[in-house]
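>>> predicted structure and sequence below. I'll ask about it afterward.
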Amino acid sequence: MATIQTPEEIMTLLERLTGQQIAAVQVLGINSLKTFSPPPEALVGEEVTVVGVLDRTVRIDTTSHVISFDLQRTGRVVPLENAEAYTPAAGANRPTVRLLMADGSGVDLSEPARTKRITVTITSRSA
């Protein structure tokens, strides 16, 4: 069984996203997306301005939105150097969420169990 990442480890993996432009957000866990307006597509082209971690909750602020990922008990952040949109492949583990950046990098939020508990909330920033 994989060890649980500490908030400090998660922050180290996510710091490189600051200043990057979002190319896509794929929410692949059917029950994971907890908001429908704005949709994940609204994040395309947004610049990541701030990244934060509190306990097992990740917050990513963009130019116009805030994305919150609750990793629950076993969620992991997995950096991707050469990321592509997820497509089903034989034997491949499906992440719960894949965040693709314009520079070709990305991040998977994944869980070892079949029951997906990572949640995703997207809100518009107040003007």
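Noted; the coordinates are in hand. Every value quoted in this text rests on a predicted model; they were computed, and no experiment measured them. Residues are numbered from 1 along each chain as shown.
>>> going forward, measure contacts between C-alpha atoms and count neighbours the same way
Fine.
>>> mind checking the SS state of residue 100?
strand (DSSP: H, G, I helix; E, B strand; the rest coil).
>>> how many residues are close by it?
As a burial measure, residue 100 scores 24 neighbours (other Cα atoms under 10 Å).
>>> contact partners for the residue lying closest to it once chain neighbours are set aside?
Nearest residue to residue 100, sequence neighbours excluded (Cα to Cα, 6 or more residues apart in numbering): residue 106, at 4.4 Å. Applying Cα atoms under 8 Å, 6 or more residues apart in numbering, we find residue 106 in contact with 79, 80, 81, 82, 83, 98, 99, 100.
>>> how near is the fifth one to residue 65?
Separation of residue 83 from residue 65 (Cα to Cα, to the nearest Å): 22 Å.
>>> ok, the second one next?
When distance is defined by Cα to Cα, residue 80 is 23 Å away from residue 65.
>>> do the same with the fourth one
When Cα to Cα is the yardstick, residue 82 and residue 65 sit 25 Å from each other.
>>> likewise residue 124?
In terms of Cα to Cα, residue 124 sits 4 Å off from residue 65.
>>> and these two? Which one has more around it.
With neighbours defined as other Cα under 10 Å, residue 124 and residue 65 compare such that residue 65 has more, 20 against 16.
>>> that one against residue 59, yeah?
No: under the criterion of Cα atoms under 8 Å, residue 65 is not in contact with residue 59, lying 10.5 Å apart.
>>> tell me the buried residues in stretch 103-121?
105-111, 116-121 (16 or more other Cα atoms under 10 Å).
>>> use this one as the comparison:
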Amino acid sequence: MPELPEVEALRGLLENRVVGRAITRVWLVAFSALKTHTPPLDALHGLEVSGVSRHGKFLDVDAQGVHLVFHLARAGWLVWRDEVPTAPPRPSKNPLALRVVLDDGSGFDLTEAGTQKHLAVHVVTDPQQVAMVATLGPDPLADDFSPAAFGAILDRAGRSQIKGVLRDQRVIAGIGNAYSDEILHAARLSPFTPATSLDEAGRAALYEVVRRVLREAVERAGGKEAKELKDSKRATMAVHGRTGQPCPVCGDVVREVSFADSSLQYCATCQTGGKPLADRRMSKLLK
């Protein structure tokens, strides 16, 4: 799933290529992707793109006050095309969900792999009309995301595990499973640490790590083509997606905790005092 750094890179790519161009056509291929009906999709036709912004993991293409807002979900992606095929796309088994054509013949596709379809496209006159955008927490790279604001978030979280706090979009926008793993590894914290157990120094340290990890990831992703972002992200992960491989800091094996529909990765030496965390799914299988 693309998270804040990759979505920010896609935002920059779109901003450089679509602002000032008119949308000539939007083709909807996967009808389940469109979550709104007013304004209609063809309200975008003929409008000039005036800006591209990011709301957490959502991208927002503003065409003279009509917004194409989309979330790529777990298996969605954006494919840029210097030349869009002239023939209208037809529903098929390929992953194409939506195609946007610009007045110079270029454009982009939204695709989604797999059978679970969660890619979401909205056409609205205000991004806040998208329920999940309206309920987003603060952006962790925003100027007003201060240590005090982060401390207040941890206070409200109470005994909730810090991994869940970091990836809850209603609490902090843009961090998902991958970067929460990376942040906690860099901060040397167990993912199961209760939010309120952190003292003042621990909170300050975690705040700095959140900002540093995300800023560095944004810098690495910036300027890359969309097709390069996935591999670039995977190549820079220290623990996420690296179960069984050596930790780049201490050399211990990277371990995993599995859940029903996701998993987390961590280093026991760096994060849990050398004690492996219980893998609840494996524990059930061994009973």
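Received the coordinates, thanks. Remember, predicted model here, so these are calculated numbers, not experimental data.
>>> TM-score for the pair, please.
After superposition, the two chains reach a TM-score of 0.83 (TM-score structural alignment, normalised by the length of the first structure), with 122 aligned residues with a Cα RMSD of 2.2 Å.
>>> the helices in the stretch 1-150 of the second structure, which residues?
4-18, 131-134, 147-157 (DSSP state H, counting those that start in this stretch).
>>> packing partners of the longest one?
If you count contacts as 3 or more Cα pairs under 8 Å, 6 or more residues apart in numbering; DSSP states H and E, helix 4-18 of the second structure packs onto strand 51-55, strand 58-63, helix 200-221, helix 226-236.
>>> and residue 119 of the second structure, what does it touch?
So residue 119 of the second structure contacts 33, 70, 71, 72, 73, 74, 75, 76, 112 (Cα under 8 Å, 6+ apart).
>>> return the distance of the residue nearest to residue 100 of the first structure relative to residue 115 of the first structure.
For residue 106 of the first structure relative to residue 115 of the first structure (Cα to Cα), the value is 23 Å.
>>> go on, residue 77 of the first structure?
Taking Cα to Cα, one finds residue 77 of the first structure at 17 Å from residue 115 of the first structure.
>>> how about residue 12 of the first structure?
Taking Cα to Cα as the measure, residue 12 of the first structure falls 27 Å from residue 115 of the first structure.
>>> for residue 46 of the first structure, same thing?
Where residue 115 of the first structure is concerned, residue 46 of the first structure sits at a distance of 30 Å (Cα to Cα).
>>> and what of residue 18 of the first structure?
30 Å.
>>> can you check residue 20 of the first structure too?
31 Å.
>>> can you check residue 125 of the first structure too?
Distance from residue 125 of the first structure to residue 115 of the first structure, by Cα to Cα: 31 Å.
>>> cool, residue 64 of the first structure as well?
31 Å.
>>> how about residue 149 of the second structure, what's its partner in the first structure?
By TM-score structural alignment, residue 149 of the second structure lines up with nothing in the first structure.
>>> how much space between residue 149 of the second structure and residue 155 of the second structure?
Residue 149 of the second structure is 10 Å from residue 155 of the second structure, by Cα to Cα.
>>> what's the answer for residue 61 of the second structure, then?
Distance check for residue 61 of the second structure against residue 155 of the second structure: by Cα to Cα, it reads 35 Å.
>>> please say which of those two ends up with more neighbours.
More crowded of residue 61 of the second structure and residue 155, by other Cα under 10 Å: residue 61, with 24 against 15.
>>> that one reaches residue 52, doesn't it?
Yes: applying Cα under 8 Å, one finds residue 61 of the second structure in contact with residue 52, separated by 4.6 Å.
>>> for residue 150 of the second structure, give me its contacts.
Residue 150 of the second structure touches residue 207, counting by Cα under 8 Å, 6+ apart.
>>> what do you get for residue 107 of the first structure?
Neighbours of residue 107 of the first structure in contact, by Cα under 8 Å, 6+ apart: 77, 78, 79, 80, 83, 98, 99, 100.
>>> list of residues touching stretch 62-74 of the first structure?
4, 43, 46-50, 56-61, 109, 111-112, 117-125.
>>> do stretch 28-46 of the first structure as well
21-27, 62-65, 94-98, 116-124.
>>> what does stretch 91-101 of the second structure give?
If you take Cα under 8 Å, 6+ apart as the criterion, stretch 91-101 of the second structure is touched by 23-31, 33, 84, 107-114.
>>> which among the contacts of residue 106 of the first structure count as buried?
So, by 16+ other Cα under 10 Å, the buried ones in these are 79, 80, 83, 98, 99, 100.
>>> once you drop chain neighbours, what's closest to the fifth one?
Spatial nearest neighbour of residue 99 of the first structure, excluding adjacent residues (Cα to Cα, 6+ apart): residue 25 at 4.7 Å.
>>> contact partners for that neighbour?
40, 41, 43, 44, 97, 98, 99, 100.
>>> again with residue 8 of the first structure
So residue 8 of the first structure contacts residue 53 (Cα under 8 Å, 6+ apart).
>>> relative to residue 18 of the first structure, how far out is it?
16 Å.
>>> same check on residue 105 of the first structure?
Distance from residue 105 of the first structure to residue 18 of the first structure, by Cα to Cα: 12 Å.
>>> what does residue 57 of the first structure give?
Going from residue 57 of the first structure to residue 18 of the first structure by Cα to Cα gives 17 Å.
>>> and what of residue 68 of the first structure?
15 Å.
>>> cool, and residue 87 of the first structure?
26 Å.
>>> these two: which has the busier surroundings?
residue 18 (15 against 8).
>>> show me what contacts residue 109 of the first structure?
71, 75, 76, 77, 78, 95, 96, 97, 98, 118.
>>> just send the residues you listed back as JSON lines, with distance to residue 36 of the first structure too.
Output for those, formatted as JSON lines (distance: Cα to Cα, whole Å):
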{"residue": "71", "distance to residue 36 of the first structure": "19"}
{"residue": "75", "distance to residue 36 of the first structure": "22"}
{"residue": "76", "distance to residue 36 of the first structure": "24"}
{"residue": "77", "distance to residue 36 of the first structure": "23"}
{"residue": "78", "distance to residue 36 of the first structure": "25"}
{"residue": "95", "distance to residue 36 of the first structure": "20"}
{"residue": "96", "distance to residue 36 of the first structure": "17"}
{"residue": "97", "distance to residue 36 of the first structure": "15"}
{"residue": "98", "distance to residue 36 of the first structure": "17"}
{"residue": "118", "distance to residue 36 of the first structure": "16"}
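>>> many thanks, have a good one.
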